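*Asks:* Coordinates for the following, if possible.
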Amino acid sequence: MKVYKSARDALEGVLFEGMTVMSGGFGLCGIPENLIPALRDSGVKGLTVISNNCGIDDFGLGILLHTRQIRKMISSYVGENATFERQYLAGELEIEFSPQGTLAERIRAGGAGIPGFYTKTGVGTVVAEGKEHKVFDGETYILETGLKADLAMVKAWKGDAEGNLVYRHAARNFNPMMAMAGKVTVAEVEELVPVGSLDHDQIHTPGIFVQRIIQGPTYQKRIEKRTVRGD
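*Replies:* Next comes the predicted model:
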């Protein structure tokens, strides 16, 4: 049975000190809003977290910084979080920056069983330092490694008891490839529907990649920066 009653129940037995966790979302869009607090409440520490960014100070992955549960972040952008900045500058938090497209491809590669690939992105910058360089057709490329995780936490719009998932609009972002790259994938959905009610052609993540699923009780769907047009 893949369906669990709560985020806490869904994470029980899969967490351990020093584990690697993938967390879906882009900014605050499509993040596992209920699983992140459950991870915080577990108290597990020494985490390596793979995510596009680290939320904001009081929401999303940012709440794990206040409890100092994150040891290392692998991400592409961290500019919205003052706590992140303070911990990094104080040497309390390790960062591995990866260009956004490269990060997405590293996660996809990990889920597809591809150990590494070559890309031109980052050549000649600090991103390329210490990485293998190779020339193809007169152009220099660097070797990037695939990424996998002990746990992938993803958020979808709809899902069924078999773990089939459908994402909505921009919330699709990093979630589908992370669902494939976790040894254990836990999904939270806004709506849990009966098996067979999803259009097979519209399923983005097949249930074979999802081990546990919950229906989230609430969603804030917050926006980091609201920009409105003046009168």
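*Asks:* from here on, contacts and neighbour counts on C-alpha atoms
*Replies:* Fine.
*Asks:* List the residues that contact the nearest residue to I95 once chain neighbours are set aside.
*Replies:* Nearest non-adjacent residue to I95, counting by Cα to Cα, 6 or more residues apart in numbering: M73, 5.0 Å away. Going by Cα atoms under 8 Å, 6 or more residues apart in numbering, M73 touches 48-51, 54, 93-96.
*Asks:* Kindly report the same for I223.
*Replies:* I223 neighbours (Cα under 8 Å, 6+ apart): 28-29.
*Asks:* What about the closest residue to E139 other than its chain neighbours, how many residues nearby?
*Replies:* Excluding its sequence neighbours, the residue lying closest to E139 (Cα to Cα, 6+ apart) is K120, at 7.9 Å. By the other Cα atoms under 10 Å criterion, the neighbourhood of K120 contains 16 residues.
*Asks:* May I ask you to name the longest helix in this protein?
*Replies:* If you go by DSSP state H, the chain has its longest helix at helix 100-111.
*Asks:* by contact count, what packs against that one?
*Replies:* When contacts are defined as 3 or more Cα pairs under 8 Å, 6 or more residues apart in numbering; DSSP states H and E, helix 100-111 packs onto strand 116-119, strand 139-145, helix 175-181.
*Asks:* And those: which comes nearest R108?
*Replies:* Among those, the nearest to R108 by Cα to Cα is helix 175-181 (5.0 Å).
*Asks:* before we go on, could you also do this sequence so I can check it against the first one:
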Amino acid sequence: MNKVCATAAEAVHDIADGSSLAVGGFGLSGVPDVVIGALYEQGATGLSVVSNNCGVDGAGLGILLAAHRIDRVTGSYVGENKEFARQYLSGELEVELVPQGTLAERLRAGGCGIPAFYTPAGVGTQIAEGGLPWRYAPGGGTAVASPPKETRTFGGRTYVLEEGITTDYALVRAWRGDHHGNLVFRRAAANFNPLTAMAGRITVAEVEELVAPGTLDPEHVHVPGVFVQRVVVLTPEQAAAKKIEKRTVRV
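*Replies:* Here you go, the predicted structure:
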């Protein structure tokens, strides 16, 4: 039951080229930076990533993106990652844009063993009708377009069928965790992390504080240890190294 790995490198050692990853975080909040850094050093490439956004230039998943180690992204928000936008528009990167709530539910559904569900989000748009450019051609135009999705009417309203998401691995960051993999997230750093942790067949969680089994109040556990296979304990310096995407001051 002791799921603690000696190092982050040990936790990601078997992530192979072409693996699919679900990665937690929103902007720079709750991003598993240490595990992502270990994966960068490990060298896996050709990765398919599912994440709300792909980090920012020089941080988070942006590190793997800049090294051309990611081939495909399923997400909701490009944000201010200029390299992400450049690779997508130049045809170097395949991108499936998904409504944010739909992405969250697809991750949750995958973790719960639900293969698909119906939602009204995207009805009447290219999300449902197809034709969104997943990959641009280098010389312009669309090389790969999204396919149309099944729709059905319930109670006089049209819904689109969305598939649940499962991935080979999931990478998350938690505030507290125990040796059994039970996780607690703090405030906004929860974001996509609990859903991401559920979607991975092998989930790696970096934790800012490791506590003994039985310490965590079961009512406060956000992700039960059954969903987590590996735990990486951060040093105090790693736990405190939290970047700010946009510093705003008031004069």
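*Asks:* thinking again about what came up before, what comes up buried for the longest helix of structure 1?
*Replies:* Judged by neighbour count (16 or more other Cα atoms under 10 Å), helix 100-111 of structure 1 contains these buried residues: 102-111.
*Asks:* any idea which of the residues you listed is closest to F26 of structure 1?
*Replies:* Closest to F26 of structure 1, out of all of the buried residues of helix 100-111 of structure 1 and judged by Cα to Cα, is A104, at 11.2 Å.
*Asks:* doesn't P176 make contact with that closest one?
*Replies:* No. Using Cα atoms under 8 Å, A104 of structure 1 makes no contact with P176, being 10.2 Å away.
*Asks:* now T235 of structure 2: how far from A8 of structure 2?
*Replies:* Counting by Cα to Cα, to the nearest Å, the gap from T235 of structure 2 to A8 of structure 2 is 11 Å.
*Asks:* When these two are compared, which one has more neighbours?
*Replies:* Neighbour count, other Cα under 10 Å: between T235 of structure 2 and A8, A8 has more, with 23 against 12.
*Asks:* Tell me which residues touch the corresponding residue of structure 1 for F185 of structure 2, please.
*Replies:* Superposed on structure 1 with TM-score structural alignment, F185 of structure 2 falls opposite Y167. Going by Cα under 8 Å, 6+ apart, Y167 of structure 1 touches 155-158, 204.
*Asks:* repeat that for 10 Å
*Replies:* Counting by Cα atoms under 10 Å, 6 or more residues apart in numbering, Y167 of structure 1 touches 30, 155-159, 173, 175-176, 189-190, 202-205.
*Asks:* which of those residues has the most neighbours?
*Replies:* Most neighbours among these, by other Cα under 10 Å: K155, with 35 neighbours.
*Asks:* Could you tell me how many residues sit around the residue lying closest to Q69 of structure 1 once chain neighbours are set aside?
*Replies:* Excluding its sequence neighbours, the residue lying closest to Q69 of structure 1 (Cα to Cα, 6+ apart) is K45, at 4.3 Å. Using other Cα under 10 Å, K45 of structure 1 has 19 neighbouring residues.
*Asks:* How about the one 3 residues further on?
*Replies:* Number of residues near T48 of structure 1 (other Cα under 10 Å) recorded here: 22.
*Asks:* show me the contacts for the alignment partner in structure 2 of it.
*Replies:* Using TM-score structural alignment, the equivalent of T48 of structure 1 in structure 2 is S48. By Cα under 10 Å, 6+ apart, the residues touching S48 of structure 2 are 17-22, 69-74, 94-95, 167-168.
*Asks:* What about these, which are in strands?
*Replies:* 20-22, 70-74, 94-95, 167-168 (DSSP state E).
*Asks:* what are the ranges of the helices in structure 1?
*Replies:* Under DSSP H, structure 1 gives helices at 7-11, 35-42, 62-66, 82-89, 100-111, 175-181.
*Asks:* Hey, what's the angle from the fourth one to strand 70-75? Just curious.
*Replies:* Here helix 82-89 of structure 1 points in a direction 100 degrees away from that of strand 70-75 (axes from the mean of the first three to the mean of the last three Cα atoms, to 10 degrees).
*Asks:* would TSV of the helices of structure 1 with distance to T125 of structure 1 be doable?
*Replies:* Formatted as TSV, the helices of structure 1 follow (distance: least, Cα to Cα, whole Å):
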stretch	distance to T125 of structure 1
helix 7-11	39
helix 35-42	33
helix 62-66	28
helix 82-89	21
helix 100-111	14
helix 175-181	26
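*Asks:* of these, which approaches D231 of structure 1 most closely?
*Replies:* helix 82-89 (31.7 Å).
*Asks:* distance of the match of T48 of structure 1 from Y169 of structure 2?
*Replies:* 10 Å.
*Asks:* what's the answer for T142 of structure 2, then?
*Replies:* Distance from T142 of structure 2 to Y169 of structure 2, by Cα to Cα: 30 Å.
*Asks:* G30 of structure 2 too?
*Replies:* With Cα to Cα as the criterion, G30 of structure 2 and Y169 of structure 2 are 17 Å apart.
*Asks:* Pull the contacting residues for L28 of structure 1.
*Replies:* 53-56, 59-61, 171, 220-224.
*Asks:* any idea which of these has the most stuff around it?
*Replies:* Top of the contacts of L28 of structure 1 by neighbour count (other Cα under 10 Å): C54, with 30 neighbours.
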